[in-house]
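Asker: Attaching a predicted model along with its sequence, questions to come.
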Amino acid sequence: MAVGDSAIPAVAKVSISGAALAALLHRCAAAVGDCDGLLFGRASRLPAPPPPLSDYDDAAAVPPPPALSISVSGHCSLSHPSSLSDALGRFQPPSAPPASATVGFFSSRRRTALRPSMREIAVARSVSKSLAPHHPLLFLLVSPSFNPNHSTHSYDYRAFLLSGPRLVPASLTVVNVGPCFRDQYHTFTAESPLPWLPSPQPSTPAASGHTRTTIGEQKAVDAMVDGFGLERLQGVIGSAAGQAGEMDGMYAGMLKRLEKLAREVEKSNLRVLEQVVFPASAVHTSQCCSCLFCLLDISLELASDVILHG
């Protein structure tokens, strides 16, 4: 949204995840002094609710405008304070462009009122003019404090949306995991380097095992899964029958591997038994043979004595 735009949607929903808020508060508390930085996330227009049904004055019914949703998922902050702007409050973008979309910025001031200063208003207008987002710029003001012995830390924060030359307060919802936030699970969007693989249809060549793939897609799959082709991966994410077939194949391979390991263990046990049992029996046999030879010697000596003295 440009600086001159002053219209803010009637329903603007600003939210931040619990993990992102905890990381942001930790950054503000760990800083030596005041600090600021950019806020990353996603802004989208929620689908408009259906118009109310009425039997009267249907022509004058105006559908409600779509609600705006701004979700904060992370932040970026440098070590020294006032890293976003110069002495005149002009925005200084970072040298490396951020990987995520910038939805606003934050500022941390210790033990101060939760009201935007003239400098922060100037920075907000400069950031909005530089980034030119398609939604009102979000500003999050944080005020950390602690007691003299640093045993208790407190954090006060407040969200604002840029409306023309002013920063208008907005409610901020902390989104955590739990039953109370189950209605927000549908907004999750996964980010993965895997290519898009539509489920194969029975009449398509993919169902017969003749899928035309590109080298880039195969490299993307090889970087994530070792020894798994696109056809097999497409079968896993396809219909339930394909999933069952791939799972059966995987379990069959695991059973073959276990059988191979069992045979190797059995062979190693036989070798150990040969080294332990058979040498002992050989020693026992040699001892028995020596005893027999001794008995034969004694019997021969007795026989010779009888012959000589008889």
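Answerer: Received the coordinates, thanks.
Asker: When you work out contacts or count neighbours from here on, use the C-alpha atoms and nothing else.
Answerer: Will do.
Asker: What segments of the chain are helices?
Answerer: Secondary structure of the chain by DSSP state H: the helices cover 18-30, 118-131, 215-224, 230-236, 240-309.
Asker: Which other helices and strands does the first one contact?
Answerer: The helices and strands touching helix 18-30, judged by 3 or more CA pairs under 8 Å, 6 or more residues apart in numbering; DSSP states H and E, are strand 68-77, strand 138-146, strand 172-175.
Asker: what do you get if the cut-off is 10 Å, keeping everything else the same?
Answerer: In terms of contacts (3 or more CA pairs under 10 Å, 6 or more residues apart in numbering; DSSP states H and E), helix 18-30 is packed against strand 35-45, strand 68-77, strand 102-108, strand 138-146, strand 153-163, strand 172-175.
Asker: Put this next to the previous one:
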Amino acid sequence: MKKIVLVLFSLFNIFLFSQTLGSKLEKKTLALGEVGTFRVTISNLQGKEVSSAPKNELLPFHFEEIKDSTTAQPDYYERIIEFAVFEEGNFKIPALDFRIGGKMYNTIPYEVEVVNTAQKGDPLNDIMKNKEVNLQITDYWQMYKWYILAALVVLALIFIIYQIIKYGKKRKNSPQLMTNQTLKDLELLKKKKYMENGDYRSFYVELIDIARNFMTKQYDIPADVLLTDDLIEVMKLNNTISPENEKIVEEIFLRGDLVKFAKTFPDQTMMSADFEDMKGFVKRSSKDLEAEELRTGV
């Protein structure tokens, strides 16, 4: 008799303190795209924690979860999933894992049949006619404002890049910068000691090359390609270079041609004078350009 009482007492405790896991599939046959409902309930939780697959990841691949809501109370748990299937056929919902207070439980498996209820030749009718909506300027702004702002940003960047390049080129070709660079080139020529060594031919060849390059960039005269006689004529027609500077350039260039063809043999004093005159011409070039700007009103 005592054994019977103990067995009954044990069974009573199991039913009294155990959790009840239940699941329900409202419809086992669904139309293509029709919304179905799958429900899982757990009662008699006694405050135990329930864990399962994350939201929208409980059902298998073919089940498109539309809504996944969970209700959790100290003694009751409910998870309701609304879903749809967009392919015809039979699809299985396997036994799903639910962990209750550290112990694993499983729902029973289900099978869902999805059928296409549309018949061939059925007319397709709109539920309601299309409605025309009059859009205001503010509506268009809300629709396209990000595209407009992006376009303005791109245009601003293009303008900034253009100004930077333009400023960089201007700085690179500025008269003062060209003057300083040419003076450095002249100092490098002096350090080669052509004058001290009597190498007048090398001295005049490099001196005139430096002068031609300087005039080409500083005065925008094609001095690097013109013959000496043509260059002198262009200088006089151009009127950018002052008469004083024209005279220096003309004398040094003509002397350079004579040296080149061995028709004259200048000494160190002459070479030194021509070097200083060319250096003075380079330094005074900025005054020529200032006078030209005043004359043309640029």
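Answerer: Thanks, I have the structure now. If you're wondering where the values come from, they're calculated on a predicted model, not measured in any experiment.
Asker: Could I get the TM-score for this pair?
Answerer: The TM-score (TM-score structural alignment, normalised by the length of structure 2) is 0.25; 120 aligned residues with a CA RMSD of 6.0 Å.
Asker: thinking again about what came up before, okay, the helices and strands packed on helix 18-30 of structure 1, which one's buried deepest?
Answerer: Compared across the helices and strands packed on helix 18-30 of structure 1, strand 102-108 shows the largest average neighbour count, a mean of 24 (mean count of other CA atoms under 10 Å).
Asker: name the helices or strands packed onto that strand?
Answerer: So strand 102-108 of structure 1, by 3+ CA pairs under 10 Å, 6+ apart, packs with helix 18-30, strand 35-45, strand 68-77, helix 118-131, strand 138-146, strand 153-163.
Asker: rewinding a little: for the helices of structure 1, give me a markdown table that also has distance to Phe146 of structure 1 and mean neighbour count.
Answerer: Shown next, in a markdown table, are these (distance: least, CA to CA, whole Å; neighbours: other CA atoms under 10 Å):
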| stretch | distance to Phe146 of structure 1 | mean neighbour count |
| --- | --- | --- |
| helix 18-30 | 9 | 17 |
| helix 118-131 | 24 | 19 |
| helix 215-224 | 46 | 13 |
| helix 230-236 | 53 | 19 |
| helix 240-309 | 55 | 12 |
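Asker: quick one on the thing from earlier: adding distance to Ala303 of structure 1 as columns, could you present the helices and strands packed on helix 18-30 of structure 1 in TSV?
Answerer: What follows is those, written out as TSV (distance: least, CA to CA, whole Å):
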stretch	distance to Ala303 of structure 1
strand 35-45	110
strand 68-77	106
strand 102-108	114
strand 138-146	111
strand 153-163	108
strand 172-175	107
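Asker: of these, which approaches Glu259 of structure 1 most closely?
Answerer: Evaluated with CA to CA, the helices and strands packed on helix 18-30 of structure 1 place strand 68-77 nearest to Glu259 of structure 1, the distance being 47.7 Å.
Asker: Mind giving me the packing neighbours of the closest one?
Answerer: For strand 68-77 of structure 1, the packing partners by 3+ CA pairs under 10 Å, 6+ apart are strand 12-17, helix 18-30, strand 35-45, strand 102-108, strand 172-175.
Asker: mind putting these in JSON lines, distance to Leu68 of structure 1 included?
Answerer: Putting those into JSON lines (distance: least, CA to CA, whole Å) gives the following:
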{"stretch": "strand 12-17", "distance to Leu68 of structure 1": "5"}
{"stretch": "helix 18-30", "distance to Leu68 of structure 1": "20"}
{"stretch": "strand 35-45", "distance to Leu68 of structure 1": "5"}
{"stretch": "strand 102-108", "distance to Leu68 of structure 1": "12"}
{"stretch": "strand 172-175", "distance to Leu68 of structure 1": "13"}
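Asker: Looking at these, which is nearest to Ala252 of structure 1?
Answerer: helix 18-30 (40.9 Å).
Asker: picking that back up, between the helices of structure 1, which one is closest to Asp156 of structure 1.
Answerer: helix 18-30 (9.5 Å).
Asker: contacts for the closest one?
Answerer: 15-16, 34-37, 39-40, 72-79, 106-110, 142-146, 153-157, 173-177 (CA atoms under 10 Å, 6 or more residues apart in numbering).
Asker: tell me the angle it makes with strand 12-17.
Answerer: Interaxial angle, helix 18-30 of structure 1 versus strand 12-17 (axes from the mean of the first three to the mean of the last three CA atoms, to 10 degrees): 80 degrees.
Asker: Tell me the spacing between Ile4 of structure 2 and Phe91 of structure 2.
Answerer: Shown here: Ile4 of structure 2 relative to Phe91 of structure 2, a distance of 47 Å by CA to CA, to the nearest Å.
Asker: Which strand or helix spans Tyr105 of structure 2?
Answerer: Using DSSP states H and E, Tyr105 of structure 2 sits within strand 103-106.
Asker: Which is the succeeding secondary structure element to that strand?
Answerer: Next element after strand 103-106 of structure 2 (DSSP H and E): strand 110-115.
Asker: Quick check: buried residues in that following strand?
Answerer: Residues of strand 110-115 of structure 2 classed as buried by neighbour count (16 or more other CA atoms under 10 Å): 112-115.
Asker: Packing partners of it?
Answerer: Under the contact criterion of 3+ CA pairs under 10 Å, 6+ apart, strand 110-115 of structure 2 touches strand 20-25, strand 29-31, strand 89-93.
Asker: Longest helix in structure 2, please.
Answerer: Across structure 2, the longest stretch assigned as helix under DSSP H is helix 137-172.
Asker: Show me what that one packs onto, helices and strands only.
Answerer: Helix 137-172 of structure 2 packs on helix 175-191, going by 3+ CA pairs under 10 Å, 6+ apart.
Asker: And for the helix it packs on, what's in contact with it?
Answerer: Contacting residues not belonging to helix 175-191 of structure 2 are listed as 170-173, 195-196, 202-203, 206-207, 210-211, 213-215, 217-219, 272, 275-276, 278-286, 289 [CA under 10 Å, 6+ apart].
Asker: just checking, next helix/strand downstream of it?
Answerer: Taking DSSP H and E as the definition, the helix or strand right after helix 175-191 of structure 2 is helix 194-197.
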